[in-house]
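Asks: what follows is a predicted structure for the sequence shown.
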Amino acid sequence: MYLSRFRMNAARPGTRRLLSSPQSLHAAVMSSFPHLLPTASTNPGTPSDGPRVLWRLDQNAAAEVFLYVVSPDRPDLTHLVEQAGWPAAAAADPDNPGWQTRPYAPFLDRLAQGTTWAFRLTANPVHHIRRKDDEPIKRTAHLTPVHQMAWLLERQERCGFRICEKPDSKRLLPSGTTHKKSAHHGDRYELMVRDQRNLSFAKPRDDNAPGRRPVTLVAVTFDGRLQITDSALLRRTLVQGLGKAKAYGCGLMTLAPAPDTGERNP
């Protein structure tokens, strides 16, 4: 497994085109792996229990946009440097091709139960509803931070981690929430929901019918602190992703040292 980071040049037209189309960026990411056939780069394919290509965009400022990629194989991002990076700078420095890639397995192997980490996750929080008894069940996005937070909390244990709770001294509300079993989590957890993005694009129809079908999804970014409860489950989450819409920049969780730990990310 490999973890790669590529800084996108926000001043280039190619960057703006990629940022405006998650489908185009998905195709560009998948084109980084020479062994994949063209059909694999344009079609997310079927779910797999093994490692897969995951990616995420982090926009820390208007001119600071990073693309993170987790993949079973080492990527070649030369085409992205040419479209959306600094190709002249990369050509002038053979030791710096324009992106950084490091083996991910040594870091994954160091993850131990009980350790605490800061994390970031971009995900597509959804649920299934039926408005009327005679209507089919429909997958629908969670639109409020309260429900988006609840979506992640419902999945934490099966994914090998537990979101840390704030100490009483840092809570704005008594006990951090209005009620112990309330759906409103108040400020009980060290968890923040930010950067909600409503994505809309068209993709080829799955049944090979003519035309394209519209796709809409909601992506949000979670920042917080977690404690590892099952290191094997968490490793699986980090390499397989969490939730839906993984082909379109959702599902990738990354870890960073928490202030009270001595661990280091690769």
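Replies: Sure thing, it's come through.
Asks: drop to CA atoms for contacts and neighbour counts, all remaining ones
Replies: Will do.
Asks: the longest strand along the chain: which residues count as buried?
Replies: For the chain, the strand that runs over the most residues, judged by DSSP state E, is strand 212-228. By 16 or more other Cα atoms under 10 Å, the buried positions in strand 212-228 come out as 217, 218, 219, 220, 221, 222, 223, 224, 225, 226, 227, 228.
Asks: now swap in stretch 230-243 and tell me
Replies: Buried residues in stretch 230-243 (16+ other Cα under 10 Å): 230-232, 234-243.
Asks: so which of the residues you listed belong to helices?
Replies: Of these, the ones assigned to helices by DSSP state H are 231, 232, 234, 235, 236, 237, 238, 239, 240.
Asks: next, the angle from whichever strand or helix holds residue 201 to strand 212-228.
Replies: Assessed by DSSP states H and E, residue 201 sits inside strand 191-204. Counting by axes from the mean of the first three to the mean of the last three Cα atoms, to 10 degrees, strand 191-204 lies at 150 degrees to strand 212-228.
Asks: against which helices or strands is strand 191-204 packed?
Replies: helix 22-30, helix 145-155, strand 212-228 (3 or more Cα pairs under 8 Å, 6 or more residues apart in numbering; DSSP states H and E).
Asks: what's the closest of those to residue 99?
Replies: With Cα to Cα as the criterion, residue 99 lies closest to helix 22-30 of the helices and strands packed on strand 191-204, at 12.9 Å.
Asks: now do that closest one and strand 191-204, the angle between them.
Replies: Using the same axes, to 10 degrees, helix 22-30 lies at 90 degrees relative to strand 191-204.
Asks: from what I see, residue 161 and residue 236 are in contact.
Replies: No. Applying Cα atoms under 8 Å as the test, residue 161 and residue 236 come out as separate, 11.5 Å apart.
Asks: comparison target below:
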Amino acid sequence: MTKLLGGLVVYLSRIQLNDAIGQNSQLGLLLKDRSYGIHRLLHDLFSGNERFLFREEIANEQMQTSRSTPLYYTLSKEEPKLDSVIFNVDTKPFTPKIDSGSKLLFRLRANPTISRLIDGKKKSVRHDVIMNAQREFLISECHTRGIQTDLTKGELLKALHRHKDYKGNDGANRLQDAMTAVIDEATKQWLIKRGQNYGFDIEPRQLQATGYRWNALPEKNRKAGFSSVDYEGVLTVTDSSLFLETIAQGLGPAKAFGCGLMLIKRAN
């Protein structure tokens, strides 16, 4: 057993659907792009109400194999069961020796959101960082040009396309490029600012934020879902205890759906 932060025992596991299920069964097909269902199946590897972090990847991107079956990493206080009929499980104690000042490479799939007060509501409401940045950009561009701003996002975009500054294909491309730059910066700043509160500093020039997608959760209801972004880059640990606690607890919302697990390794 590995003790991390005041006696917390954690295990890092690599988990794959067994070959028959992953490639040839209806179960393998049903699990494709279903984060909620995957979490429920992975939960069967643990007892009780064990909370764990997990991340889904593709086997042929991470291992020497031509298979494109899903590959899952989990971080848990409890060691997963090794006798699963569905999964092949490889687990080991998580024993990072990290000091303040350590430089690490990292990968993180996160659900970047912000809390914002809405007129008529007492409590703040969580908003997708990307969608929020897009809307604020469009409102700002419209306001600068004297265009009405109490419109939907689609209406704001159409109004700008009618303005002389953004008419035609060239204008539309310039508007899209400017909006993309604003969204990219907002997405990166979400992680940079959180790092400052959780024991690490991000190197902005080496930070990549890609793979934005909307993940539907039809198992919950027709409109349910969450966004995710894949971050990759270099960080410097500023507070080793706080950083390790962040690794163990996960970063950001949607942890039950495959977000929040930061994978790290030493930078050369």
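Replies: Structure received. Please read these numbers as outputs of a predicted model, since none were measured by experiment.
Asks: of the ones in helices among the buried residues of stretch 230-243 of structure 1, closest to residue 63 of structure 1?
Replies: Distances from residue 63 of structure 1 to those, taken by Cα to Cα, are shortest for residue 238, at 27.4 Å.
Asks: so what's the counterpart of the closest one in structure 2 closest to, chain neighbours aside?
Replies: With TM-score structural alignment as the criterion, residue 238 of structure 1 lines up with residue 247 in structure 2. With Cα to Cα, 6 or more residues apart in numbering as the criterion, residue 247 of structure 2 has its nearest non-adjacent residue at 6.2 Å, and that residue is residue 262.
Asks: please tell me I have it right and that neighbour contacts residue 104.
Replies: No. Counting by Cα under 8 Å, residue 262 of structure 2 does not reach residue 104; the two are 11.1 Å apart.
Asks: so how far is residue 183 of structure 2 from the residue nearest the centre of structure 2?
Replies: The residue lying closest to the centre of structure 2 (Cα atoms, centre = their mean) is residue 110, at 1.7 Å. Distance check for residue 110 of structure 2 against residue 183 of structure 2: by Cα to Cα, to the nearest Å, it reads 15 Å.
Asks: what span of structure 1 lines up against stretch 159-166 of structure 2?
Replies: Residue span in structure 1 matched to stretch 159-166 of structure 2, by TM-score structural alignment: none.
Asks: what residues does the counterpart of the residue nearest to the centre of structure 2 in structure 1 make contact with?
Replies: Counting by TM-score structural alignment, residue 110 of structure 2 lines up with residue 123 in structure 1. Neighbour list for residue 123 of structure 1: 219, 220, 221, 222, 242, 243, 244, 245, 249, 250, 251, 252 [criterion: Cα atoms under 8 Å, 6 or more residues apart in numbering].
Asks: which residue is the nearest non-sequential neighbour of the equivalent of the fourth one over in structure 2?
Replies: Residue-level alignment of residue 222 of structure 1 against structure 2, with TM-score structural alignment as criterion, gives residue 231. In this structure, residue 231 of structure 2 finds its nearest non-sequential neighbour in residue 209, 4.6 Å apart by Cα to Cα, 6+ apart.
Asks: check residue 101 of structure 2 too.
Replies: residue 237 (5.1 Å).
Asks: okay, that neighbour and residue 50 of structure 2: tell me how far apart.
Replies: Applying Cα to Cα, the value for residue 237 of structure 2 to residue 50 of structure 2 is 28 Å.
Asks: and residue 192 of structure 2, by the same measure?
Replies: Where residue 50 of structure 2 is concerned, residue 192 of structure 2 sits at a distance of 30 Å (Cα to Cα).
Asks: neighbour count for the two, which is higher?
Replies: Between residue 192 of structure 2 and residue 50, counted using other Cα atoms under 10 Å, the more crowded position is residue 192 (18 against 12).
Asks: what's the more buried one aligned with over in structure 1?
Replies: When structure 1 is aligned by TM-score structural alignment, residue 192 of structure 2 is paired with residue 153.
Asks: surely its match is in contact with residue 164?
Replies: No. Look at residue 153 of structure 1 against residue 164 with Cα under 8 Å: they stay out of range, at 10.6 Å.
Asks: can you map out the strands along the stretch 51-200 of structure 2?
Replies: Taking DSSP state E, counting those that start in this stretch to define them, one finds strands in the stretch 51-200 of structure 2 at 52-58, 70-76, 87-93, 103-110, 113-116, 125-128, 200-202.
Asks: which of those strands sits most buried?
Replies: Highest mean neighbour count of the strands of the stretch 51-200 of structure 2: strand 200-202, a mean of 23 (counted as mean count of other Cα atoms under 10 Å).
Asks: from the chain's centre, how far out does it sit?
Replies: Here strand 200-202 of structure 2 shows a centroid-to-chain-centroid distance of 17 Å under the convention Cα atoms, centre = their mean, to the nearest Å.
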